[in-house]
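In: This is a predicted model, with the sequence first.
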Amino acid sequence: MSEIPVHPRPRRLSDWINPMEARKVHSLIDKVYQRKNLEVAWERVRANRGSGGVDGISVADFAEQADQHLDRLQAELRARTYQPQPVRQVSIPKVGKPGEFRNLGIPSIYDRVCQQALLNRLEPIFEPVFDDANFGYRRGRSTHDALRKIWKEIESGKEWIVDADLKDFFGSVDHDKLLSLVAQRIADGRVLGRMALT
């Protein structure tokens, strides 16, 4: 078995992208709305369950007419008429912090399927550039993996651990800057337009 060379991982997406070497991904939207991709996206949303959005449609309700919903979503994405619904806002108590709440935005099941279909196509493009020390919101990485990484760092002589909870992190992300970074790799304006909406 041949050994795969290991290269140092870049710290930032902009470090990874060499304009002379990296080719942009074109014509991605047609892969997003492929029926098989929408079906895989729906199965992931169904497996995650969760409550419905502002339209009141639950996962079970969506499942009863999944084929029709997927047909409609595919047609809307193809015709560029898809518009996400407003996000349902809820507040949940913060664990271990009595009297404090975390605000959550809950998209409709329909919009979650669209978001998952986008993720299915974007994740393989961007996952290789993410830092190995980042475990949050990444498929195949868990809290237990993060703990193993921490223990490995401690065993190697590291003495400091920082535990931080950034207030309103997702609400404070500069979406224009984020989309400009994504645009360095994705040339399909139809995908970028969908991302700006969701």
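Out: Arrived safely.
In: From now on I want contacts and neighbour counts done on CA atoms only, so please keep to that.
Out: OK.
In: which residues make contact with the top helix by length along the chain from outside it?
Out: Assignment by DSSP state H gives helix 109-126 as the longest helix of the chain. Helix 109-126 has contacts (Cα atoms under 8 Å, 6 or more residues apart in numbering) with 28, 31-33, 37-38, 40-42, 44-45, 52-53, 57-59, 62, 69, 73, 84-85, 198.
In: Give me the buried subset of those.
Out: Buried members of the contacts of helix 109-126, counted by 16 or more other Cα atoms under 10 Å: 28, 32-33, 37-38, 41-42, 45, 52-53, 58-59, 62, 69, 73, 84.
In: Pasting the second one now:
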Amino acid sequence: MSRNTINRRVYDWKTIPWQKLERVVFKLQKRIYRAAQEGNRQKVRKLQGLLNRSWSAKMIAVRQVSQQNQGKKTAGVDGVKALTPKQRQELVSQLRVTKKVKAKPTRRVWIPKPGGDEKRPLGIPTMHDRALQGLVKQALEPEWEAYMEANSYGFRSGRGCHDAIEAIFNSIKTKPKWVLDADIAKCFDRISHSALLDKLNKYMDKINFTHSLALVSISGACRPWLCAIIFV
């Protein structure tokens, strides 16, 4: 057995060594990042497929959507909003990134926008589809981190508004510069989703991975992250 492999049969949900699983996934993500930097697309695809089949990555994806995310108790069209440890294990075994994947419809709800009476639509995928999105995102994110600019901060893992403020401060402290503050109204609702997926396909081969991405990534876990690659 590889030293980067964990015997899944040894643990029940309450005794999972999450740090070990996270290390396994992180090592794979680092390899994807390096391969993308080197322009080795074939290696990137191979490693992404390996990560999408990884038990560790599937466990982490299910844990995020069922225990950690803010909307963990929000149900999709199937009405499922809470999982027992046994059900989480079953969901892990059901996650597959293949051409046979077919996402269920999202449950549409309207939530108020801050500072006014206007409401915006929110599509809520099922627990299964949210977990699948999280799994796909784990494989895509390190590749696109290699393509993104160092001064891009929106919707990126490990970055936030305070990092952007610090970068702006360091940039303007030597001499005055222009700062453009723009808000794209209903950005993700109005942008062409097909054009966005076409942009992804410039870097992706026509394989199962791409097909599954098109089915599951337009809402939920991948939605904010996809906004970050619009301007790449």
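Out: Arrived safely. Since we're looking at a predicted model, the values are computed, not measured.
In: how about the longest helix of structure 1: buried residues?
Out: Residues of helix 109-126 of structure 1 classed as buried by neighbour count (16+ other Cα under 10 Å): 109-118, 120-122.
In: Could you measure from the aligned residue in structure 2 for residue 48 of structure 1 over to residue 213 of structure 2?
Out: Residue pairing (TM-score structural alignment): residue 48 of structure 1 is matched to residue 69 of structure 2. Computed with Cα to Cα, to the nearest Å, the distance linking residue 69 of structure 2 and residue 213 of structure 2 is 21 Å.
In: How about residue 149 of structure 2?
Out: 23 Å.
In: Looking at the two, which is more packed in?
Out: Taking neighbours as other Cα atoms under 10 Å, residue 149 of structure 2 and residue 213 compare with residue 213 leading, 22 against 11.
In: Residue 43 of structure 1 versus the equivalent of the more buried one over in structure 1, what's the distance?
Out: When structure 1 is aligned by TM-score structural alignment, residue 213 of structure 2 is paired with residue 195. Relative to residue 43 of structure 1, residue 195 of structure 1 is positioned 21 Å away (Cα to Cα).
In: for residue 94 of structure 1, same thing?
Out: 29 Å.
In: Could you find the closest non-adjacent residue to residue 214 of structure 2?
Out: The spatially closest residue to residue 214 of structure 2, leaving aside those adjacent along the chain, is residue 197, at 6.8 Å (Cα to Cα, 6 or more residues apart in numbering).
In: Against structure 1, what's the mean shift for the host helix or strand of the one you found, could you check?
Out: According to DSSP states H and E, residue 197 of structure 2 maps onto helix 193-201. Taken over the aligned residues, the distance from helix 193-201 of structure 2 to structure 1 averages 2.7 Å (mean Cα distance after the TM-score superposition for structure 1).
In: Tell me, how many residues neighbour the counterpart of residue 130 of structure 1 in structure 2?
Out: Using TM-score structural alignment, the equivalent of residue 130 of structure 1 in structure 2 is residue 148. Neighbours of residue 148 of structure 2 under the rule other Cα under 10 Å: 15.
In: And residue 55 of structure 2, what's its match in structure 1?
Out: Correspondence of residue 55 of structure 2 to structure 1, assessed by TM-score structural alignment: residue 35.
In: any idea how far residue 165 of structure 1 is from its match?
Out: For residue 35 of structure 1, the distance to residue 165 of structure 1 - Cα to Cα - is 39 Å.
In: Over to residue 197 of structure 1?
Out: 27 Å.
In: who has more neighbours, the two?
Out: Between residue 197 of structure 1 and residue 165, residue 197 has the larger neighbour count (other Cα under 10 Å), namely 11 against 7.
In: Narrow the contacts of helix 109-126 of structure 1 to those in helices?
Out: Among these, the ones falling in helices (DSSP H) are 31-32, 37-38, 40-42, 44-45, 59, 62, 69, 73.
In: For the residues you listed, work out which two are farthest apart.
Out: 31 and 59 (24.1 Å; Cα to Cα).
In: Grab the most central residue of structure 1 for me.
Out: Using Cα atoms, centre = their mean, the residue of structure 1 that lies closest to the mean C-alpha position is residue 119, 5.3 Å off.
In: If anything else comes up later, I'll come back, but that's it for now.
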